[in-house]
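In: Below are the sequence and a predicted model for it; my questions follow.
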Amino acid sequence: MLESTTVLVNLQVHGYSSQPRFTQTNTDLQLTVTEGVQIGRDLFFWKFNNSKNIIRLNGDKVNRFHYQNRVEFFNQNLSLILKNVQLSDSGIYTAAVSRETDVILSTHDVRVQGAEEVCTQETESERSWCLVKTVVFSVGLLLMVSSVITVHVLDWTRKKNN
């Protein structure tokens, strides 16, 4: 005789990033919690596709599961950095707190693309727009790298002069 059990899951959705986040393979991706929350003694977790645990924070104890060697977790702001993302990392990432009901704090729809996939849109205007975005993204990366180098050079110069 088979018994049937119904489980009801009560979720409260607070923060949701409905726009897909596109990123390229072999890059690092930061996922943030969009809601300010006090964890206290509650269980906090990051999940992938609502099934695979990535991080579970219980008090001060952090357990790492999926992505064990490719994840950095920051207790202060509950953000997560996935290192060296691959095509198989595409999916839904969810940050939540488990209380009487699970409270979803943030959800990210991540889509990882290989370098050859970045500008393969159908029409000419879509390809043009994609190339413009790629150039702007590249210039932005160059500016960030230049800024970091400048800060390090200035810091080194100040230390040398003191």
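Out: Nice, I can see it. Numbering: from 1, shown residues only.

In: Every contact and neighbour count from this point should use C-alpha atoms.
Out: Will do.

In: just checking, residue 32 touches residue 106?
Out: Yes. Assessed by CA atoms under 8 Å, residue 32 is found in contact with residue 106 at 7.4 Å.

In: Residue 101: how many residues sit nearby?
Out: Using other CA atoms under 10 Å, residue 101 has 11 other residues around it.

In: Setting the sequence-adjacent residues aside, check what's closest to it.
Out: Once its chain neighbours are removed from consideration, residue 101 has its nearest residue in residue 10; the separation is 5.4 Å (CA to CA, 6 or more residues apart in numbering).

In: repeat for residue 91
Out: Distances taken as CA to CA, 6+ apart place residue 110 nearest to residue 91, at 5.3 Å, with adjacent residues excluded.

In: how many other residues sit next to that neighbour?
Out: Neighbour count of residue 110, defined by other CA under 10 Å: 19.

In: The structure to be compared is supplied as follows:
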Amino acid sequence: MSIFVILGLLVCTETRGSSAVTPVFVQKGKDVLLNVRTADVPQNFVILSWGFNKKVLVTYSPDKEPTVFLVYTGRIETDVKKYSLKLNNLQEADSGVYTARLTGEEERILAEYNVRVQGPVSPVELSVDSVSSSSDSCNLTVTCRTQDSHISSTFTCDTQTCSQEGGERSEVTTSGASLHVYLLNDSIICNHSNQVSWTEDIKKTKHYCPQHADPESLSAGISVCLVKTVVFSVGLIIMVSAVICVHIMEKLKKQK
């Protein structure tokens, strides 16, 4: 009977302790381990409990095995030496604040974790909508798109640099993730991410703006072209010289 009275007090009693709540982000279907500082647990405590949404999940008592409440059996793992709480196969409904509460000569909160369960983000696609160019610059308009959102942006490239009109573009999608499109060196990057996963798609500006191509690549292309031209010219000269020599030799034979 006394254990149920104590549990009732655990739920209803406001205790003092650390007000710091630690944020924890977990991918859906994964596990999370929540700990307390064992140095903060006195030897003469009565009960150390882990609670969630005013419900007690598990209790620790000195020299006894932990008690896991039936509704959570199979989803919770305990460690009698560390007074920890391990939650398995987390789902969105498991998001919330988990509190480690100490009852004894004093009542206080040992730790609080704000657990947020998130699913992996969906794939993202970066498409080039239009390209307009002149002799010294070109403009690219692109769209960064995911299942439930999209953003567009324009980039201008000259022979030296590229710039993004208005700077980096970003927004929060309806699923709570972040969608970004930005410029990094000569790459346009479309990124879709939350705290547990990310996907991205990349386009190279030089594929759409030849004047912004890598100078080394251009030099290599010019060098190859020059070599081919020289080889062709030398070969042509040799062929013409050979034809002239044969013609001269035939003419000399006839004069004899």
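Out: Alright, I've got the coordinates. Quantities reported herein were computed from a predicted structural model and do not represent experimental measurements.

In: TM-score them against each other, please.
Out: The TM-score (TM-score structural alignment, normalised by the length of the first structure) is 0.64; 125 aligned residues with a CA RMSD of 3.0 Å.

In: Against residue 103 of the first structure, how distant is the residue nearest to residue 101 of the first structure?
Out: When CA to CA, to the nearest Å is applied, the distance between residue 10 of the first structure and residue 103 of the first structure equals 9 Å.

In: for residue 145 of the first structure, same thing?
Out: For residue 145 of the first structure, the distance to residue 103 of the first structure equals 37 Å [CA to CA].

In: ok, these two, which is more surrounded?
Out: Between residue 145 of the first structure and residue 103, counting by other CA under 10 Å, residue 103 is the more crowded of the two (18 against 12).

In: does the more buried one really touch residue 9, like I thought?
Out: No. Distance between residue 103 of the first structure and residue 9: 10.9 Å, which falls outside the contact criterion (CA under 8 Å).

In: Overlap in contacts, residue 32 and residue 106 of the first structure.
Out: Common neighbours of residue 32 of the first structure and residue 106 are not found (criterion: CA atoms under 8 Å, 6 or more residues apart in numbering).

In: Who's the closest spatial neighbour of the most centrally placed residue in the first structure, skipping the chain neighbours?
Out: Nearest residue to the geometric centre of the first structure (CA atoms, centre = their mean): residue 31, 2.4 Å. Using CA to CA, 6+ apart and skipping residues adjacent in sequence, the residue nearest residue 31 of the first structure is residue 80, 5.1 Å away.

In: quick one, helices of the second structure?
Out: With DSSP state H applied, the second structure shows helices at 2-12, 215-255, listed in chain order.

In: Look up how far residue 10 of the second structure lies from residue 192 of the second structure.
Out: Between residue 192 of the second structure and residue 10 of the second structure the computed distance is 42 Å (CA to CA).

In: out of these two, which sits in the more crowded spot?
Out: Using other CA under 10 Å as the criterion, residue 192 of the second structure and residue 10 rank with residue 192 on top: 27 against 23.

In: Residue 94 of the second structure matches what in the first structure?
Out: The criterion is TM-score structural alignment: under it, residue 94 of the second structure has residue 89 as its aligned partner in the first structure.

In: Its match touches residue 112, doesn't it?
Out: Yes. Taking CA under 8 Å as the definition, residue 89 of the first structure is a contact partner of residue 112 at 6.7 Å.

In: what's the distance between whichever residue in the second structure pairs up with the residue nearest to residue 31 of the first structure and residue 162 of the second structure?
Out: Aligned against the second structure by TM-score structural alignment, residue 80 of the first structure finds its counterpart in residue 85. Residue 85 of the second structure sits at a distance of 51 Å from residue 162 of the second structure (criterion: CA to CA).
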